[in-house]
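S.K.: Any chance you can model this:
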Amino acid sequence: MDDVETLLFPEISPYAIHDISTTAPHRLRVEESGNAQGIPIVFLHGGPGSHCKAYHRCFFNPLYYRIILFDQRGSGTAQPQGELRHNNTSELIQDLEKIREYLGISQWVLFGGSWGSTLALLYAQDYPHRVLGLILRGIFLARQQDIDWVYRPTALLEFFPQQWQDFTAWLPKAARQDPLPYYYHCLTGDDIALAQQAALQWSAWGACVVSFGTFLPPNEFEPELLMAAKIESHYMMNRCFLQENQILRNMESLQSIPSMIIHGQQDLICPLNGAWQLHQSWKNSTFHCLPNSGHLAHYPEMQRALITATETMAQQLFL
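M.R.: Next up, the predicted model:
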């Protein structure tokens, strides 16, 4: 079955949408679809600074799952867009708790990819008694080495030397070996033209690495590019507001929680070894390395693995 469209469940519309206020001035749009009496499962998008898409509902069998989607602070439908005040990892974890309580959910499954996997792990470490299970894709552990891998001259240059040059050539010479601080300065500064240029270059480099060079870079500025780049740089510049190696040092509370770790062997933005280290520290996890997949969820092999994971989790919890 190689047709990507046939791998997902049919399109589905929300049966409920909620406007939830969190720390001022933030408000979140939270949607529910599927079976209102089913297994609660929350989709955690990547980025930081990305957003949920309609097809994200389609990883879950609507007969079995109560599907919950929302955009994280400052992203997508969240208001105000691009807001950095009170926008940090601890606040995002508290948002998840507020959503759970608002929806009257006792326990739920966490489904997260990339930065979404980071957030899922951190929430589960803080609230293990609220977690039925985790399905994680494209593991990002948010260590300094994981951030440096993308935003400093590393082995990625062997794959994308021209794109790295495009990413850094317009910077002052002193900033080219460590571009992140200068990008953060531009993206969060008052010079709109400079911020727009930085957003274009930031987006082009990220799209290249995340897609193994298959995505074409944006050729003109769109406001969404600046919003996403500003939030992502805010988190990367602040080391995702975590202590170094925080996730792997705090795995004890997760040992009894069933989890499925799914990672593409060709993932260049989140190298495979991080996912393997997570699995090695988690006795109740299963590990699936996909030889023909990269970071994104659109690969047929990756979609097949994610659907299998959600179906397996449903059989364990619902049937």
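
S.K.: Could you use CA atoms for every contact and neighbour count after this?
M.R.: Will do.

S.K.: Identify the residues contacting the residue nearest the centre of the chain.
M.R.: Central residue of the chain (CA atoms, centre = their mean): G46, 1.8 Å from the mean position. By CA atoms under 8 Å, 6 or more residues apart in numbering, G46 lies in contact with 112-117.

S.K.: Also A155?
M.R.: Contacts of A155 by CA under 8 Å, 6+ apart are W149.

S.K.: ok, now how distant is it from V209?
M.R.: Distance, A155 to V209, using CA to CA, to the nearest Å: 12 Å.

S.K.: F241 now?
M.R.: On the measure of CA to CA, F241 and V209 end up 23 Å apart.

S.K.: who's more crowded, those two?
M.R.: V209 (23 against 15; other CA atoms under 10 Å).

S.K.: from what I can see the more buried one touches L268, true?
M.R.: Yes. If you go by CA atoms under 8 Å, V209 and L268 touch, sitting 6.3 Å apart.

S.K.: L132: which element?
M.R.: Per DSSP states H and E, L132 falls inside strand 131-137.

S.K.: Distance from the chain centre to that strand, please.
M.R.: Distance of strand 131-137 from the chain centroid (CA atoms, centre = their mean, to the nearest Å) equals 13 Å.

S.K.: just stretch 79-94 next, same as before
M.R.: Relative to its chain's centre, stretch 79-94 lies at 15 Å (CA atoms, centre = their mean).

S.K.: So which residues make contact with it?
M.R.: Contact with stretch 79-94 is made by 23, 25-28, 72-75, 119, 122-123, 227-228, 230-231, 234-235, 240-242, as judged by CA under 8 Å, 6+ apart.

S.K.: hmm, 6 Å instead?
M.R.: Here stretch 79-94 makes contact (CA atoms under 6 Å, 6 or more residues apart in numbering) with 26-27, 74-75, 123, 227, 241.

S.K.: Check those and tell me the two furthest apart.
M.R.: Farthest pair in the contacts of stretch 79-94 (CA to CA) is Y123 and M227. Separation: 24.4 Å.

S.K.: ok, the nearest residue to L110 once chain neighbours are set aside to S259 distance?
M.R.: Of all residues not flanking L110 in the chain, L134 sits nearest, at 4.8 Å (CA to CA, 6 or more residues apart in numbering). Distance, L134 to S259, by CA to CA: 5 Å.

S.K.: Repeat that for L272.
M.R.: 17 Å.

S.K.: When the two are compared, which one has more neighbours?
M.R.: S259 (25 against 21).

S.K.: OK, contacts around that one?
M.R.: Neighbours of S259 in contact, by CA under 6 Å, 6+ apart: 133-135, 285.

S.K.: If you rank these by neighbours, which is first?
M.R.: L134 (27 neighbours).

S.K.: so after the strand holding L132, what's the next helix or strand?
M.R.: With DSSP H and E, the next secondary element past strand 131-137 is helix 144-151.

S.K.: Report the distance from that next one to the chain centre.
M.R.: 16 Å.

S.K.: For it, which residues meet the burial criterion?
M.R.: Across helix 144-151, burial judged by 16 or more other CA atoms under 10 Å covers 146-147, 149-151.

S.K.: Please give the structure of this sequence too, so both can be compared:
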Amino acid sequence: MALYPPLEPFHQEYLPVGDGHELYLEQCGNPDGVPVMVLHGGPGGGSSPLLRRLFDPRLYRIVIHDQRGAGKSRPHADTNHNTLAHLVDDIERIRQHLGVSRWRVVMGGSWGSTLALSYALEHGERVASLVLRGVFLCRRQDMDWLYTEHGAARYRPEQWQRLVGALPPGEGTVLARYHAALAACEDQNEEGMRLAREWTRWETHLSALIPPTGVDVDDHAWPMARLETHYFMHEGFLPEPLLPRCARLCCPVEIVHGSYDLVCPPEQAWLLHQTLPDSRLRWVPGAGHATSEAGIGEALIAAVHRLEQHGGLA
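M.R.: Predicted coordinates:
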């Protein structure tokens, strides 16, 4: 099953959401179609045209936005008034602004899966179903996997050494040192961009099963590094652990996860599947983390079809 053809928005705007933030918001597909919200990863990653191609544009009203400080949203890479609670509230503001009574699907990948689950826990009556890709539970062990020498570093030792080597001498974890170093830099000055490039290059290498070569990360390195270290130094701003709370979710949940995901190891998807009352888990053999990995996008489209066939979009 191929992705839907490339698609341009029928509507774009900047939506003020308070605290000086304006979100880039777009709608694609059928203006009178079934409303769905598609959440990007990150935090700080921003949306991409690929996210428009996961729903049938004849049937769905596809709503996508860049989270606070990310992508095209303004101000760029701003960490002020930028927590999980703010992001959850922003989704609700968008729903009200667009006059949507209920999202038939909220789809989110990686950090977007964390956000989708958090929104559904807070506003369950506004969510008919969830489709999640690359589940990230945002526990301390999940962040340690990414940013200590005992986790993903063992699979990408050369790139890990490059990440650590970019830091000035100091004490503390790699995450804490990056957060402090980036906070001390003026916006996108030479030193800040050097650190941000290495941070973003590390995650880019982890996302693909076959590490890319010659990756240009300049377009999104600064918000990615700034916002991600901001969130993960604060435990994702989760009010309490996410996994136990998911046991009370009543909506159907489709989970798609690459069997060789190095950013979010498969255990996270399995634990979530075991916790949720109504979920289906599909492994994508030979795939890594990113939506662009072979088979991931097609599996997400198939997940939406399963919800359609089993009445999960009613």
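
S.K.: Return the member of the contacts of G46 of structure 1 nearest to G104 of structure 1.
M.R.: Nearest to G104 of structure 1 among the contacts of G46 of structure 1, with distances taken as CA to CA, is G112, at 21.1 Å.

S.K.: ok so, going back, from Q280 of structure 1, how far out is the residue nearest to the centre of structure 1?
M.R.: Taking CA to CA, one finds G46 of structure 1 at 23 Å from Q280 of structure 1.

S.K.: Likewise for F212 of structure 1?
M.R.: Between F212 of structure 1 and Q280 of structure 1 the distance is 27 Å, computed by CA to CA.

S.K.: So those two - more neighbours on which side?
M.R.: Legend: neighbour count by other CA under 10 Å for F212 of structure 1 and Q280, higher for F212 (18 against 14).

S.K.: Could you tell me whether that one really is in a helix?
M.R.: No. Per DSSP: H, G, I helix; E, B strand; the rest coil, F212 of structure 1 lies outside any helix segment and is coil.

S.K.: So what does it match up with in structure 2?
M.R.: When structure 2 is aligned by TM-score structural alignment, the residue opposite F212 of structure 1 is L209.

S.K.: Its match contacts G288, doesn't it?
M.R.: Yes. Look at L209 of structure 2 against G288 with CA atoms under 6 Å: they come within range, at 4.8 Å.

S.K.: show me where the stretch 51-200 of structure 2 has helices.
M.R.: Using DSSP state H, counting those that start in this stretch, the helices of the stretch 51-200 of structure 2 run over residues 84-98, 111-122, 140-147, 157-165, 174-184, 190-207.

S.K.: can I get those helices in TSV with distance to A247 of structure 2?
M.R.: Converted to TSV, the helices of the stretch 51-200 of structure 2 look like this (distance: least, CA to CA, whole Å):
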stretch	distance to A247 of structure 2
helix 84-98	19
helix 111-122	10
helix 140-147	20
helix 157-165	36
helix 174-184	30
helix 190-207	28
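
S.K.: so which of those gets nearest G46 of structure 2?
M.R.: helix 111-122 (10.4 Å).

S.K.: Output the residue interval of structure 1 matched by the closest one.
M.R.: Using TM-score structural alignment, helix 111-122 of structure 2 lines up with residues 115-126 of structure 1.

S.K.: Pull the residues that contact the matching stretch.
M.R.: Taking CA under 6 Å, 6+ apart as the rule, stretch 115-126 of structure 1 contacts 44-47, 93, 136, 139-141.

S.K.: Of those residues, which is the most crowded?
M.R.: Neighbour-wise, the contacts of stretch 115-126 of structure 1 (other CA under 10 Å) top out at I139, 29 neighbours.

S.K.: does that one really touch S114, like I thought?
M.R.: Yes. Between I139 of structure 1 and S114 there is a contact at 5.3 Å, judged by CA under 6 Å.

S.K.: Are there residues contacting both of these two? Which ones?
M.R.: With CA under 6 Å, 6+ apart applied, the contact sets of I139 of structure 1 and S114 do not overlap.

S.K.: still on that earlier bit, out of the contacts of stretch 79-94 of structure 1, who's the most crowded?
M.R.: Counting neighbours by other CA under 10 Å, G74 comes out on top of the contacts of stretch 79-94 of structure 1 with 28 neighbours.

S.K.: Need the counterpart of it in structure 2.
M.R.: Using TM-score structural alignment, G74 of structure 1 sits opposite G69 in structure 2.

S.K.: Not counting sequence-adjacent ones, nearest residue to its match?
M.R.: Nearest one to G69 of structure 2, counting by CA to CA, 6+ apart, is A77 at 4.2 Å.

S.K.: Tell me the spacing between that neighbour and R93 of structure 2.
M.R.: 21 Å.

S.K.: Those two - which one has more neighbours?
M.R.: A77 (25 against 15).

S.K.: and L248 of structure 1, how many neighbours?
M.R.: 18.

S.K.: Who are the contact partners of it?
M.R.: Counting by CA under 6 Å, 6+ apart, L248 of structure 1 has no contacts.

S.K.: State the distance from it to Q280 of structure 1.
M.R.: For L248 of structure 1 relative to Q280 of structure 1 (CA to CA), the value is 10 Å.

S.K.: ditto for S106 of structure 1
M.R.: On the measure of CA to CA, S106 of structure 1 and Q280 of structure 1 end up 29 Å apart.

S.K.: ditto for A229 of structure 1
M.R.: The separation that A229 of structure 1 has from Q280 of structure 1, given CA to CA, amounts to 33 Å.

S.K.: Does M260 of structure 1 belong to a helix, a strand or coil?
M.R.: strand.

S.K.: For R29 of structure 1, see how far away it is.
M.R.: Applying CA to CA, the value for M260 of structure 1 to R29 of structure 1 is 28 Å.

S.K.: Would you mind telling me which of the two has the busier surroundings?
M.R.: Using other CA under 10 Å as the criterion, M260 of structure 1 and R29 rank with M260 on top: 23 against 18.

S.K.: ok, the residue opposite L290 of structure 1 in structure 2 once aligned - contacts?
M.R.: When structure 2 is aligned by TM-score structural alignment, L290 of structure 1 is paired with V284. For V284 of structure 2, the contacting residues are 258-259, by CA under 6 Å, 6+ apart.

S.K.: let's see 10 Å
M.R.: For V284 of structure 2, the contact set (CA atoms under 10 Å, 6 or more residues apart in numbering) comprises 256-261, 293-296, 298-299.

S.K.: same deal with Q274 of structure 2?
M.R.: Q274 of structure 2 touches 247, 268, 280-281, counting by CA under 10 Å, 6+ apart.
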